[in-house]
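Engineer: What follows is a protein structure lacking sequence information:
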């Protein structure tokens, strides 16, 4: 399997990221693709990405000039300001992770992870999360995100990397799992 090295998103790469995001939103793919390849639920704007980038580096992987994967990091401060992220940030304050209240841990949020079609199954997902751990584990105790319960590919991939489910909830008639990767041990 090829080894992939993550870099950090620059302002010049934002259009490529937004294009990759749009092409993988659940409303833009077939139900079969969503079931077998996973999907994105939320669409982030350029303004949201810029806000996220002010606080944290955004790991990306490119092949030549093509952005083939990204994994968005969101500080707690940014999550509180971003309407899409605010519910997860508020919920995290009352959740526990391995016996500790998340509010007492140095934590941040995973905004979204995506690997370009044709590049999936080659280790990019793991490489993007390895970049998160390299970039942020000295500053943070854990990373938290939520995944649609019916996004089975994403659920399995997150579990493989080391995430564990810490909560399940309903939002808009859809079931969501809140998962965390604890870096303290």
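Structural biologist: Thanks, I have it. Treat the numbers as computed from the prediction; the structure is a model and nothing was measured.
Engineer: okay, CA-based contacts and neighbour counts for the rest of this
Structural biologist: OK.
Engineer: I'd say residue 123 and residue 6 touch.
Structural biologist: No: Residue 123 lies out of contact with residue 6 (Cα atoms under 8 Å); the separation is 11.5 Å.
Engineer: All the strands of this protein, residue numbers only.
Structural biologist: 7-8, 59-63, 66-74, 96-97, 100-101, 107-115, 142-148, 164-171, 174-182 (DSSP state E).
Engineer: List the buried residues of the third one.
Structural biologist: Residues of strand 66-74 classed as buried: 67-74 (neighbour count, 16 or more other Cα atoms under 10 Å).
Engineer: elements contacting that strand?
Structural biologist: helix 14-23, helix 46-55, strand 59-63, strand 107-115, helix 124-136 (3 or more Cα pairs under 8 Å, 6 or more residues apart in numbering; DSSP states H and E).
Engineer: possible to save the ones you listed as CSV with mean neighbour count?
Structural biologist: Formatted as CSV, the helices and strands packed on strand 66-74 follow (neighbours: other Cα atoms under 10 Å):
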stretch, mean neighbour count
helix 14-23, 16
helix 46-55, 16
strand 59-63, 20
strand 107-115, 22
helix 124-136, 19
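Engineer: okay, pairing it with this:
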């Protein structure tokens, strides 16, 4: 049985990193990334831990194994991941200096658990665990990641802005 919680151990963070590695474009075929989606950012354990200490990442666990995750990234970490800096710049253009949102830094579901509702339940859990005063979850999706765009749209994310950065089209999306 799968249950949802905030990450609380170093082992859980290490399992997040292992699942992340399995879904980076450099570790899957072009066909698989087009069909199944992919993750863009490769985090370090130190980055994950610092983010988790501020607001625990949301994980789906089955038999003591992390089978899915949604990374919580407080806006104060907006400058720590190079590829995400443009996203935070675009968010600031829309929201000003308000920091009353949580950035979802990355979401991933193990291949063995896709199509079983984990994606939706990760976001439901994230909404429940938002710090007091936070009213929105914001993230971005690579325009080439059609599976992720469709999945986010299906659970109620709305496009806030489409922009180009690093030679790629990005969809900045939000969920109230």
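Structural biologist: Nice, I can see it. Computed from a predicted structure; not experimentally measured.
Engineer: care to give me the TM-score?
Structural biologist: Put the two chains on top of each other and the TM-score (TM-score structural alignment, normalised by the length of the second structure) is 0.92; 175 aligned residues with a Cα RMSD of 1.7 Å.
Engineer: So for residue 123 and residue 6 of the first structure, which sits in the more crowded spot?
Structural biologist: With neighbours defined as other Cα atoms under 10 Å, residue 123 of the first structure and residue 6 compare such that residue 6 has more, 21 against 14.
Engineer: which position in the second structure aligns with the more buried one?
Structural biologist: Counting by TM-score structural alignment, residue 6 of the first structure lines up with residue 4 in the second structure.
Engineer: Grab the nearest non-local neighbour of that match.
Structural biologist: residue 60 (4.6 Å; Cα to Cα, 6 or more residues apart in numbering).
Engineer: How about the contacts made by that neighbour?
Structural biologist: 2-5, 66-69, 118, 122 (Cα atoms under 8 Å, 6 or more residues apart in numbering).
Engineer: and with 7 Å instead?
Structural biologist: Contact partners of residue 60 of the second structure, counting by Cα atoms under 7 Å, 6 or more residues apart in numbering, are 2-5, 66-69.
Engineer: How about residue 35 of the second structure?
Structural biologist: Taking Cα under 7 Å, 6+ apart as the test, what residue 35 of the second structure contacts is residue 147.
Engineer: Would you quantify the distance from it to residue 113 of the second structure?
Structural biologist: 15 Å (Cα to Cα, to the nearest Å).
Engineer: same thing with residue 174 of the second structure?
Structural biologist: On the measure of Cα to Cα, residue 174 of the second structure and residue 113 of the second structure end up 25 Å apart.
Engineer: Which of the two has more residues huddled nearby?
Structural biologist: residue 174 (22 against 13).
Engineer: excluding its backbone neighbours, what's nearest the aligned partner of that one in the first structure?
Structural biologist: By TM-score structural alignment, residue 174 of the second structure lines up with residue 180 in the first structure. Leaving aside its chain neighbours, residue 180 of the first structure sits nearest to residue 144 (4.3 Å; criterion: Cα to Cα, 6+ apart).
Engineer: Residue 119 of the first structure now?
Structural biologist: residue 68 (7.0 Å).
Engineer: so what's the residue nearest to residue 180 of the first structure up against?
Structural biologist: 108-110, 179-181.
Engineer: Quick check: the aligned residue in the second structure for it vs residue 62 of the second structure, distance?
Structural biologist: Using TM-score structural alignment as the criterion, residue 144 of the first structure maps onto residue 138 of the second structure. Distance, residue 138 of the second structure to residue 62 of the second structure, using Cα to Cα: 27 Å.
Engineer: Report how many residues lie close to the nearest residue to residue 171 of the second structure once chain neighbours are set aside.
Structural biologist: Nearest non-adjacent residue to residue 171 of the second structure, counting by Cα to Cα, 6+ apart: residue 162, 4.6 Å away. Using other Cα under 10 Å, residue 162 of the second structure has 15 neighbouring residues.
Engineer: Aligned counterpart of residue 162 of the second structure in the first structure, please.
Structural biologist: Aligned partner of residue 162 of the second structure by TM-score structural alignment: residue 168.
Engineer: What residues does the residue positioned nearest the centre of the second structure make contact with?
Structural biologist: Centroid-nearest residue in the second structure: residue 106, 2.0 Å away (criterion: Cα atoms, centre = their mean). Residues near residue 106 of the second structure by Cα under 7 Å, 6+ apart: 39, 70-71.
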